[in-house]
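> sharing a sequence plus its predicted fold:
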Amino acid sequence: MSSLVLAGGGHSHALLLRRWAMQPHQRPPGLITLVSRSSTALYSGMVPGLIAGLYELESVAIDLRALADQAGVALVVAEITGLDPVARRLQLKQRPDLSYEWLSLNLGAITRQAAGAESALMPIKPLEPALAYLGAQDRHTLDASAADAPFRVVGSGLAAVETVLALRQRWPHRALELQVRAGHLHPSLHEALQRAGVHQLSGEAPSSASTGLLCTGSSAPPWLACSGLPCDPASGRVLTDSTLQVTGHPQLFAAGDCAEITSDPRPASGVWAVRAASPLARNLEAAIRGQRLQPWRPQRRALQLLGGFRNGQPTAWALRGSQLIGPHPLLWRWKRRIDARFMALFRRPSAMQSNAAMACRGCAAKLPAAPLEQALRDAGLAGDQVQPEDAALLPIQTDAPDNALIQSVDGFPALVSDPWLNGRLTALHACSDLWACGARVLAAQTVVTLPQAVPAEQASLLSQTLAGIRSALDPQGTPLIGGHTLESREGMAAAPLSRSLQVSLSVTGQCAHGFWQKTTLQAGDHLLISRPLGTGVLFAAAMAGAARPTALDTALEQMATSQHPLLDALLKLTQEQPGAIHAATDITGFGLLGHLGEMLSNPSLRVTLTANAIPALPQALELLEAGHASSLAPANRNAWSLLDPTKQGEPPVALILGDTPSVSARSRALLELLVDPQTCGPLLISVAPEVSQRLENDPMQPWRRIGVVHSAKAPSP
C-alpha cells in the first residue's frame, strides 16, 4: 500500500474524489489525504454570478469534507506553505509536515502582480479573501461618502470584464472603473461597459486606487518554484509531461491552474482543469498500481461563456479562439444549464447517502447514562458512599489541601479524518474535565489504537496524532510524559484509515486554589456558560449530508480552541475573591441537562433556565427542528425528567420559553439542544450575581448567563 497526498482542492481533485466515491474499486489502496486551505471549493464558473448576487455562497461551493468522506479520503484543512520533493514532505502552516509516497498538485492559482509593483487593491485570487473584502465593501457602499469613491477593477482579460459587470449588478449606484490596456477590449465588451456606466481607464501603470480588485492574470503559488520543481519562469506553473507527471519527478503529478504540460501549454482556466480530471485519475491509479500510463493531449481551443448584464438582465457572450459572439440571453441560459449540471455532479446521490441513525463519534460515542450507572453499581463503584466522577482528587495526603492533585481519563473514536486535529480535540476534551475542577494540567499520558496498515502509514498516523495532542498541551506548559500504542484486531480498516484511530488520555492536574465541585450550587447563583451548544447534532447531520460546511467549520473552530485561558482568568478571579466559583462542570456527552442534573444533588435547590439565552452553534437549532439528532440523544432524553414536577410540585429544572410557543418545532428543538452531547463542550459555572455581572461585562470573556439557582418552594399544605 502507498500513501497518496492530494495537495489542493481544485476542480481536478474534486472530480477525482467524486470518481472514487462513485467507484470505490478505482480508489488506490492505502492512506489517501486531501489537503485544502478550506473545507469547500468554489466553482469558478459561478463566482461572477455569486458576486452579482444571483447565487448564494452554498450553491457555488463544493463540499470537500463530505466528498472526501464519501471517497474514503482523509481531509486536512490547512494552508500549504512549501514542498520538499527530496524528503517527500508537504509543509503546512502551523502544522507538522505531511509525508507522502505519491503527490498530486491541484492548487489553483493566485493573482499575478507586476514585478516590484505594490498595490492597495485586493487580488481576486484566492477567491475567499476577495469575497470577504467585497462583503466589507457592501457595508461601506451604504455610506453616502464611501459610495462616492470609485471602486476600481484592474485587468484586461475576460475575468476583469465579467467581474466589473457583476459588481455593477451588485452596486447599481457606486462609481466603478476598469483599468485596461488600450485597444485590448472587443467592441462588444466596450459597449457593454459603457451601457453599465463603468468608466474605462487606459494604461499599464499600477493602479493608484485605494479600493478595488486586481484581476491581472494568474500565477502558481510561489512556493512551487522555491521547491526546486521545474516551473515556467513567467507563470510559476509546474511543468509536466503528457501523462501529467511532473518533469523529472515520476511520483509527482500536477493538473489545473498550477500546472502546464510542456508539450501542449494551455492558459490557466477552469475548462482545462475540469478536462484534466479524468486523465489525472487514470494515471494516478495506474502509477500507484504499477501499470502503464496514458498520455493526454488537451484540446487546443475551448469554448468559454462570459456572463454579464444588459439593462439589469443576465446575458452572456461566447468566446472560442478570437471569435466573440453575443451578448444574448440564450447564451446565458446555456451557461446557467452547464453550471447547474456541473454542480449537480457533487450532490450526494441516494446511493451515497449515509444512514442518519449511524452511531455518532467523538463524545457522542459515550455509553448512555442508564447502562453506565447499572454497571457501576454492579461493580460496587456507585452508591451512597461512592460517587465516581470524570475527574477526582487523588487519594494522596498533602500538607496543603488547596494544592491537591486531581486526575481524569477520557477518549473516543476519531471524530474527524484529520489525525492531527483529532489528537488535538481529544486532548482538549480530556483537559476540560480538569479545568472544570479549577485545576491546571500538569502532565498527560495517551493510549493510541491504530488500524492495521503498513508500518509507514501507522507511523504517519501516530506522529500526526501525537503532534495534535502536543499542540493542545504545549501552550499549557503540559508535557506528554508517555503512553502506549495498540494495533486494532478488527481486521483491515475501511477507508480512510484515520477514521479507525482511537485516542485516550489520562491527565493529571493540580488545584492551586481549591477543588471546584459540581454539587455546591448556592441559592441566588447565576449559571454561566462559556460557549454555544450543538456539536452532537451537527456531526450527526453531517453524516446524512444535511449540515452546511460553514456550520461544521464554525463548530470545529470552536472545538479546537482551548479553554485553558478561561481557567487562568477564573483562577485569577478566585485569588482576588476566594470562593468566587461556587460550583462548576463541563458539558460533554450527557448534554447540558444531564450534567446539570449531576449538579442538582441538593433537593432543596431548583434551577430556572432561560431557553432563548442558551447559545447554539449556527444551524444547530435548524437541524434539531428538522429531526436530526445524535445517536446518544435518545438515551440523554431521560434527563427531561428533571423538567417534570416532583411530588412537591416544583420541577428540579424549569425551562422558560419566553415568546416561543410551548407546542412548536422550535420549543422541541430547544428541548433537544438541552440533551445534545458535546465534544469539547462548554464550561458551566455557578457564581454569585456580583461575580456574574463582572464576568458578563468583561468584553474579553465569553460567559453568558443562562439561568439562576433558587431555593425550592415550600410544598402547599
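Cool, got the structure.
> switch to C-alpha atoms for all contacts and neighbour counts from now on
Noted.
> just give me the residue closest to the centre of the protein.
residue 553 (2.6 Å; Cα atoms, centre = their mean).
> surely that one is in a helix?
Yes - looking at residue 553 with DSSP: H, G, I helix; E, B strand; the rest coil, it is inside a helix.
> I'd like the next helix or strand past the biggest helix by length in the chain.
Longest helix in the chain, counting residues (DSSP state H): helix 455-473. Note on helix 455-473: by DSSP states H and E, the next helix or strand toward the C-terminus is strand 480-492.
> how about that next one, which residues are buried there?
480, 488 (16 or more other Cα atoms under 10 Å).
> putting a second one here so we can go through both:
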Amino acid sequence: MTTGGTLLLAGGGHSHALLLKRWAMQPERRPPQSITLVNRCSTALYSGMVPGLIAGLYQRDELALDLRQLCDRAGVAFVEAEITGLNPEQNLLHLRDRPALHFNWLSLDVGAVSRPSAAGVPIKPLEASLSFLESEDPSDPNPLRVIGAGAAGLEVVLALRRRWPKRELKLQQRRGQLDLAVQRVLQKANIEVTDDDNHHNGPSLLCTGSQGPAWLATTGLPLAPDGRVRTDRHLRVEGHPCLFASGDCAVISASPRPASGVWAVRAGRPLAINLEAACKGQPLRPWHPQRKALQLIGSHEDAAWARWGGWRLGPSRLLWHLKQRIDRAFMNGFLQPAAMADSAPMACRGCAAKLPAQSLAASLERVGLGGQPEDAAHLAGQPGLLQSVDGFPALVSDPWLNGRLTALHACSDLWACGAPVSSAMATITLPMVSADEQQELLVQTLAGIRSVLDEQCAELIGGHTMESRSTSPLPASLGVQITLTVNGNSPQSPWLKTGLRPGDALLISRPLGTGVLFAGAMSGATKAADLDTALQTMACSQHTLLEQIEPIRGGIHACTDITGFGLLGHLGEMLQNSPGLTVELEGSAIPAYPGALELFERGISSTLAPSNRAAWRWLEGPVQLRDHESPALLELLVDPQTCGPLLLACTSKAATQLTRNGPWLQIGNTTAAHD
C-alpha cells in the first residue's frame, strides 16, 4: 500500500465531521497527506435535531455543522461541489461542472437518499424536503400525509403536529405496523393513522426508508441490495484497500446495521483510527459495533420515548430533556474553542493582502511612477488594446474556486474601463509539495481560470509556473498564488476613473463586505450562510454588465472597480482630478452583504482596514455622508473587496435605465462645490 499522496473525504456526513473535529483538536493525529473534503453544501445538518427544526423548536443555524470552518481548523481543504461519480480504477472522484479530483486514499460518507417513489416528496436529501415544508401553507385544507411509520416517519409527523397545531395530518403505516401504545400517542396528537396507500389528494412526505445515492451504482463497488457500499470491519470497501466508507452510504457486511445517524456518529472514531493508520502504513483495527442502539424519539409535546430494540419507555418529559441535552452537547462539541477565537488575527488573504495605499504611493513616487493610475493601460501603438495585471495569495482552499475568483477579480479592471476581455496570461506559484500534488493543484487552478475566460469567449494564451521557496501552509492549496495579465479591446474610448461631472449619479453593482466576512471566518465569527451568500455573488461574472451598459455608453462619465482600498479609497481616486466637485453618499443606500455590519459592530475587521482608514479624510472634504452614519458603516466604506462591485458615475437618465433593468443601486450623486 502507498502511504503518500492525497486523501479525499467525499461527503460531509457525521463520521467525517467527527473526523475533522478530531484533527482540529488533536492536530498531531492528522495524517501527513494532503487532505480535501468535498461536499455539495458548506454545512451539514445534524440529523438528531432535524425533527426539532421541523417542529420549529430550533433555528437552522443551531443544527448546522460548519464544514468550511471545521476544515480550516483541521488543516483540510474544502471543496463545495456536487459529487456525480467515482472511478476507482483511475482514482478519480467526478464532480458536476468542474474537473475530477484525483486521490490516493478515499473515504465515502455521502449519506443516503429516500427510496424513489412517485407518492410524495422524499425526506432525503434534507435540504429539498425542508424547502418543501417551508413552502407549505399551515392553513391548507388538504391534509399532509407522511408515508412510512418507522422511527423517522413517527418523529416527522409528530414534529409537524407541533409545527402546525391545526392542520390535518395523516400517517400511513403498513397494516398492523404500529402497536396500541404508539397509536394512542398519535390519536392524542390528532394524527390519523391509515394503511390505505391509494391516491392521496394532498401533499405527501416520503419516510419509507433510504438507499445509497444513485451514482454509487455506476462505480463498480460492491453494494448491498439497498445500494449501500459494502465494507469490512475496518470500514474498508471490500476489494478496494484504499477506499473506506461509513455512515448512511455504507454497511459492514459482517455486522449490518440500519442507516441511522446513531451509527454514523459511532463510526466516527473507528474511521478516524483506521484512516490515520492506513495513511501511515500501519495495521488497521476492526470495529465491532454493538447490536442495538438507544433511540430517543420526540413527541408532539415536551416529551419523548426511548427505544432499545423491542423495548420502549415513555413518552416522558425526562426523556425529552435528556434528548435535548444530548443533542446540544453534540453540537457544542464543534464550537471553536475560545482560545482559538480570541487569538491574534491571521493576515487576511485575497485583495486584502494588498500593499497599503500610502506605502504604494510613496514607493511609486520615489521611482518616478507617481500620478493618477487607471484600472488598465493602453499598449503603445495600439490605442484600442488595453491591458491590466492583478492577483493575490489564495483566498480559499479550493484551488478551482480560487482560480475562478482570481480571474474574475483581474478581469474586473478591464470591465471598469468598458472593455471586454479577449485574452489572458497567468503566472502561477505553487507550494513546495510533491510533483503529483503540484500537478493536481495546477490542473484545478487552470480549470478555474478557464471557467471565467470561456464565459467571455476569451483565451488563456500563455503563462509561467514557479515553485515557492516558502514553507507550505496547511492545507497546501492555500500556498497557490496567481497573477493574471488580462487583455481587452475597447472599440471606443475607455472609461477612466476620472471624468466625474456635476449632477452625476453614483451607481454600485453589488454589495460590500467581503473583507470583514473572510476576516471573521478565520476566527469562526462569520456565519456559514453569510459566507456562502458572498461567495455565490463573488463567483458570478460581471462581464454581462457591459452588454447592458453598451446602449447608453455615452451616459457613462467615469468608472472603477472597488477592490483592496475599499469604496472610499477608490472613490477618492476618482475625485483626485475633480477639485470642483462634491460627492454626497446616501449611507442607507450602500449595500452590505448579510452579516458584514454585524461583524463590524463586534469589532472585527480586515487586516488591511487600519491603513485603509486613512481614506476617512475624504469625509472631511469633498465627500459628504448623509444619514445612517455609524461606526459599522464607516468601516464598510474602507473594507477591502475581492471580486468587488463596479462603481460608475453617469447621467441621471442613464441611472434610471440601469437601476430599472439591472443589479445597479444608486448610492449618491455629485454636485458642484460651492465657493
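Here it is on my side, so go on. Since we're looking at a predicted model, the values are computed, not measured.
> tell me, the longest helix of the first structure lands on which residues of the second structure?
Aligned by TM-score structural alignment, helix 455-473 of the first structure corresponds to residues 435-453 of the second structure.
> what's the average distance of the matching stretch to the first structure?
Following the fit onto the first structure, the mean deviation recorded for stretch 435-453 of the second structure is 0.5 Å by mean Cα distance after the TM-score superposition for the first structure.
> mind listing what's buried along that stretch?
437-438, 440-453.
> ok, residue 223 of the first structure touching residue 84?
No - with contact defined as Cα atoms under 8 Å, residue 223 of the first structure and residue 84 do not form a contacting pair (10.3 Å).
> so what's the aligned partner of residue 563 of the first structure in the second structure up against?
In the second structure, the residue matched to residue 563 of the first structure (TM-score structural alignment) is residue 542. Contacts for residue 542 of the second structure (Cα atoms under 8 Å, 6 or more residues apart in numbering) come out as 412, 415.
> what helix or strand is residue 542 of the second structure on?
Applying DSSP H and E, one finds residue 542 of the second structure in no helix or strand.
> how about the one 4 residues further on?
When secondary structure is defined by DSSP H and E, residue 546 of the second structure falls within helix 544-549.
> all helices for the stretch 301-450 of the second structure, in order.
317-332, 338-341, 357-366, 399-415, 435-455 (DSSP state H, counting those that start in this stretch).
> what of the stretch 551-675 of the second structure?
566-575, 596-601, 609-612, 631-637, 652-661.
> can you tell me which of those helices is most buried?
Most buried of the helices of the stretch 551-675 of the second structure, by mean neighbour count (mean count of other Cα atoms under 10 Å): helix 566-575, with a mean of 23.
> what's that helix packed up against?
strand 556-561, helix 631-637 (3 or more Cα pairs under 8 Å, 6 or more residues apart in numbering; DSSP states H and E).
> got those as JSON lines, with distance to residue 114 of the second structure columns?
Shown next, in JSON lines, are those (distance: least, Cα to Cα, whole Å):
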{"stretch": "strand 556-561", "distance to residue 114 of the second structure": "47"}
{"stretch": "helix 631-637", "distance to residue 114 of the second structure": "45"}
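> what stretch of the second structure does stretch 528-540 of the first structure fall on?
Going by TM-score structural alignment, stretch 528-540 of the first structure sits over residues 507-519 in the second structure.
> ok, residues contacting the matching stretch?
345, 348, 352, 526, 530-531, 534, 590-593, 595-597, 599-600, 604-607, 636, 639-642, 644-650, 655, 663-668.
> show me what residue 279 of the second structure lines up with in the first structure.
Match for residue 279 of the second structure (TM-score structural alignment): residue 288.
> do the same with residue 640 of the second structure
Per TM-score structural alignment, residue 640 of the second structure is aligned with residue 677.
> show the contacting residues for its match.
Listed by Cα under 8 Å, 6+ apart, the contact partners of residue 677 of the first structure are 363-364, 534-537, 587-592, 630, 632-633, 636.
> distance check, residue 73 of the second structure against residue 474 of the second structure.
10 Å (Cα to Cα, to the nearest Å).
> map residue 395 of the first structure onto the second structure.
Checking TM-score structural alignment: residue 395 of the first structure goes with residue 380.
> quick revisit: list the contacts of the longest helix of the first structure.
Counting by Cα under 8 Å, 6+ apart, 3, 30-31, 96, 98-99, 419-428, 448, 450-452, 479-480, 498, 562 sit against helix 455-473 of the first structure.
> can you do 7 Å?
For helix 455-473 of the first structure, the external contacting residues (Cα atoms under 7 Å, 6 or more residues apart in numbering) are 3, 31, 419-424, 427-428, 450, 479-480, 498.
> tell me the one of those residues nearest residue 184 of the first structure?
residue 3 (47.5 Å; Cα to Cα).
> assess the claim that that closest one and residue 33 are in contact.
No - judged on Cα atoms under 7 Å, residue 3 of the first structure makes no contact with residue 33 at a distance of 8.1 Å.
> which parts of the stretch 151-300 of the second structure are strands?
169-172, 191-194, 204-206, 210-211, 229-231, 243-245, 250-252, 295-298 (DSSP state E, counting those that start in this stretch).
> a markdown table for those strands, including distance to residue 20 of the second structure?
Shown next, in a markdown table, are the strands of the stretch 151-300 of the second structure (distance: least, Cα to Cα, whole Å):
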| stretch | distance to residue 20 of the second structure |
| --- | --- |
| strand 169-172 | 38 |
| strand 191-194 | 41 |
| strand 204-206 | 32 |
| strand 210-211 | 25 |
| strand 229-231 | 21 |
| strand 243-245 | 15 |
| strand 250-252 | 19 |
| strand 295-298 | 25 |
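> now a PyMOL select for only the buried ones of the contacts of residue 677 of the first structure.
Listed next is the PyMOL selection for buried residues among the contacts of residue 677 of the first structure, using 16+ other Cα under 10 Å:
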select buried, resi 363+364+534+535+536+537+587+588+589+590+591+592+630+632+633+636
